[in-house]
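In: No letters, just coordinates:
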């Protein structure tokens, strides 16, 4: 019996994880679950799966959570510190599926307890890659990648030496705007950006995918996960999303991982690792698929990917600033405050002002850099509106 804590239990990765847990109740139980503000949904999960601890990040949702769990014996809590405490609960594995930089502290809390982390929160490594991976190495903690692309690379690397790796490719569908021209992309509305062709995901990651920023963040994540230099990491457009990642070796061999576009595949791999567990995802029918196609990403129509690659190459605090500015920009786009084409220029402007300096070495460093970048992004938007009026 493997005891799990799921951070972000009501999101897409969390619900996919719970689907697998429900199919293997003889193998998994829950210690702690968290959500941002969905108290009712979190309470249902905690009760259905017998969790011992449930926490909402939004303190305004605490009364509803406390009432829903009254008399159950399940401890309820609220606030960012409570979510971090969930990561530190006694468990065999923490599934880290909180979106954004808010996921960093709970991941570090889990590492501090020596708990294996199944990582779906790419921003933890984008914003604080050196800090998180350094802590994991110091504690001897395994970080298992849940993102389908990184899990694919992880599987393709099995049994091989890193010094034999020549190139790692992570694939992208190309998003809903893959065939759109620049003018159409610039006029895109939030509802257009939220139409991912293959996956059902949260709003922020779906918008990131539409602009290929998500693929840039994943390159930075891969840089830290696999300790590979930026020049060995490549993004590749693959609309069918059957091949999720590939590793090219010095002898000319390329090893790829293939599977259905279903997050339960990489999650199942992490939950069972180093064994395999039964998964419910659709099995590939290669005769039906017939054709697999690949394209180089267009960095002109999708400048966000270029910015992420530049930030990864620059290192230091640049990825932290990139992540913070992008979170502000995407939030503004979803709120209708800026257009889609304004996301990348806003991020680039903030990088120019805030992106030079050392990487965060502590959580305090991280929040100082993060908050400065967010402040700069909001001020830049205000100045742009004032100049336009």
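Out: Noted; the coordinates are in hand. Predicted model only: the values in this text are computed from it and were never measured.
In: For the rest of this, base every contact and every neighbour count on C-alpha atoms.
Out: Will do.
In: so residue 140 makes contact with residue 114?
Out: Yes - Residue 140 lies in contact with residue 114 (CA atoms under 8 Å); the separation is 7.2 Å.
In: Looking at these two, which has the bigger crowd around it?
Out: residue 114 (21 against 13; other CA atoms under 10 Å).
In: which element is the more buried one on?
Out: Secondary structure from DSSP states H and E places residue 114 outside every helix and strand.
In: can you check the one 4 residues further on too?
Out: Mapping residue 118 onto the secondary structure by DSSP H and E places it in strand 116-119.
In: Now do that strand: distance to the chain's middle.
Out: When distances are taken as CA atoms, centre = their mean, to the nearest Å, strand 116-119 is centred 12 Å away from the chain's centroid.
In: In addition, the following structure is provided for comparison:
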């Protein structure tokens, strides 16, 4: 079977370097989502390597304006953007407090501000925004000819054909730990010699539990990830393994490997971030202790490596690394992701949007844990035939998302009402 999203060349190819601004000066970098987990770690990397990187602009949603203002001052950026218009006055006040009598950076406000920054004059755009709202900045960066360090997997999931139509060879460098691992492992061989990609999953906090045993888990249970410290949405996605399903679609889009050659295995220690199996039987694994410093450094620095970007193993100490098969009955999200990935078009956008709404409902106490995937499956089934092929537009994606969110909210509200009556 030929996967409908396949194309002649992979989006992310470690053998190709897209360099819009060659030279020995520090790379000019724009960081989108600077107050989130990826953004704050990227800023730490930049501050430790001023000879390699210079941040010219920052964007954030607007929930942490004091941190955003502090980041702007420390990095001496030209521009700061905030998505929430109601956060603009507090941001300007915070900037005034940080800068004192010094000139303030330019401030952009509104939902399009991040996309404006993504198209601004720089070498690399790090898209660390969470959610499908990262699609517009991704497209803007690619269209403007910037190297895109992509941590916002959702923009690739929901807009795959749109991204593929714009991206030039080597223009996208993946920042997800799994895809950065595949990116590095693929550098050791030729694409024609790849047998399969092996994406590792920690298994989340509920590894080993049956579907029935997951019925009564709480929000606190779901947010207690055993190896990674992340935001609440990504942490719940890791608990349901939706995150892993999204990563399977992302791997297919980035590397043009068919879905039946992308395997998920559970690796509780999170030391091996992913593997590539070649046709001669060799498997190349990329491994570091759980830390996002390495993937971020690959995204910003490739093809060069940044010294001491992440901790290394102490090989003089004994350790045990385990691998287990995925329980698809307890965690149906990965197979559902394969299904919507093969459907392509607007189907992945419906899957992602419905999941985002269901996670919000779960975090708000309106939906049980197992209800997340049960509701997402129903929304995907009701969606019917997706818009596919070269006719797909941004409007199609947004329309599909809007429908999926509304339908998911309707179903979660019904669930909450039924439980209240029970």
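Out: Arrived safely. All values reported here derive from a predicted model rather than from experimental measurement.
In: And the TM-score between these chains?
Out: After superposition, the two chains reach a TM-score (TM-score structural alignment, normalised by the length of the first structure) of 0.96; 387 aligned residues with a CA RMSD of 1.6 Å.
In: where exactly do the helices run in the stretch 51-200 of the second structure?
Out: 65-75, 88-99, 113-118, 135-143, 153-158, 160-166, 177-186 (DSSP state H, counting those that start in this stretch).
In: The fourth one corresponds to what range in the first structure?
Out: Under TM-score structural alignment, the match for helix 135-143 of the second structure in the first structure covers residues 104-112.
In: Tell me which residues are up against that stretch.
Out: 83-89, 94, 96, 116-117, 123-124, 128, 132, 135-136, 139, 141, 363 (CA atoms under 8 Å, 6 or more residues apart in numbering).
In: what about it, how far off from the second structure?
Out: For stretch 104-112 of the first structure, the mean deviation from the second structure after alignment is 0.7 Å (mean CA distance after the TM-score superposition for the first structure).
In: same check, this time on stretch 364-376 of the first structure
Out: Relative to the second structure, stretch 364-376 of the first structure is 1.0 Å off (mean CA distance after the TM-score superposition for the first structure).
In: picking that back up, just the buried ones from the contacts of stretch 104-112 of the first structure?
Out: 83-89, 94, 96, 116-117, 123-124, 128, 132, 135-136, 141 (16 or more other CA atoms under 10 Å).
In: And residue 378 of the first structure, what's its match in the second structure?
Out: Using TM-score structural alignment, residue 378 of the first structure lines up with residue 409 in the second structure.
In: So for that match, what's the nearest residue that isn't a sequence neighbour?
Out: Nearest residue to residue 409 of the second structure, sequence neighbours excluded (CA to CA, 6 or more residues apart in numbering): residue 357, at 6.6 Å.
In: Doesn't the one you found lie inside a helix?
Out: Yes - counting by DSSP: H, G, I helix; E, B strand; the rest coil, residue 357 of the second structure is located in a helix.
In: Pull the distance from the strand or helix carrying residue 371 of the first structure to the chain's centre.
Out: Per DSSP H and E, residue 371 of the first structure falls inside helix 363-388. Its chain's C-alpha centre lies 22 Å from the corresponding centre of helix 363-388 of the first structure when counted by CA atoms, centre = their mean.
In: helices or strands up against it?
Out: Using 3 or more CA pairs under 8 Å, 6 or more residues apart in numbering; DSSP states H and E, the elements in contact with helix 363-388 of the first structure are helix 318-334, helix 343-354.
In: Quickly compare these and say which is most buried.
Out: Comparing these by mean neighbour count (mean count of other CA atoms under 10 Å), helix 318-334 ranks first with a mean of 25.
In: Please, where are all the helices along the stretch 201-350 of the first structure?
Out: Using DSSP H, counting those that start in this stretch, helices in the stretch 201-350 of the first structure cover 203-210, 213-225, 264-272, 286-289, 303-314, 318-334, 343-354.
In: The ones you listed: which one's closest to residue 24 of the first structure?
Out: With CA to CA as the criterion, residue 24 of the first structure lies closest to helix 264-272 of the helices of the stretch 201-350 of the first structure, at 10.5 Å.
In: post-alignment, that closest one versus the second structure, mean distance?
Out: Once the two models are superposed, helix 264-272 of the first structure sits on average 1.2 Å from its counterpart in the second structure (mean CA distance after the TM-score superposition for the first structure).
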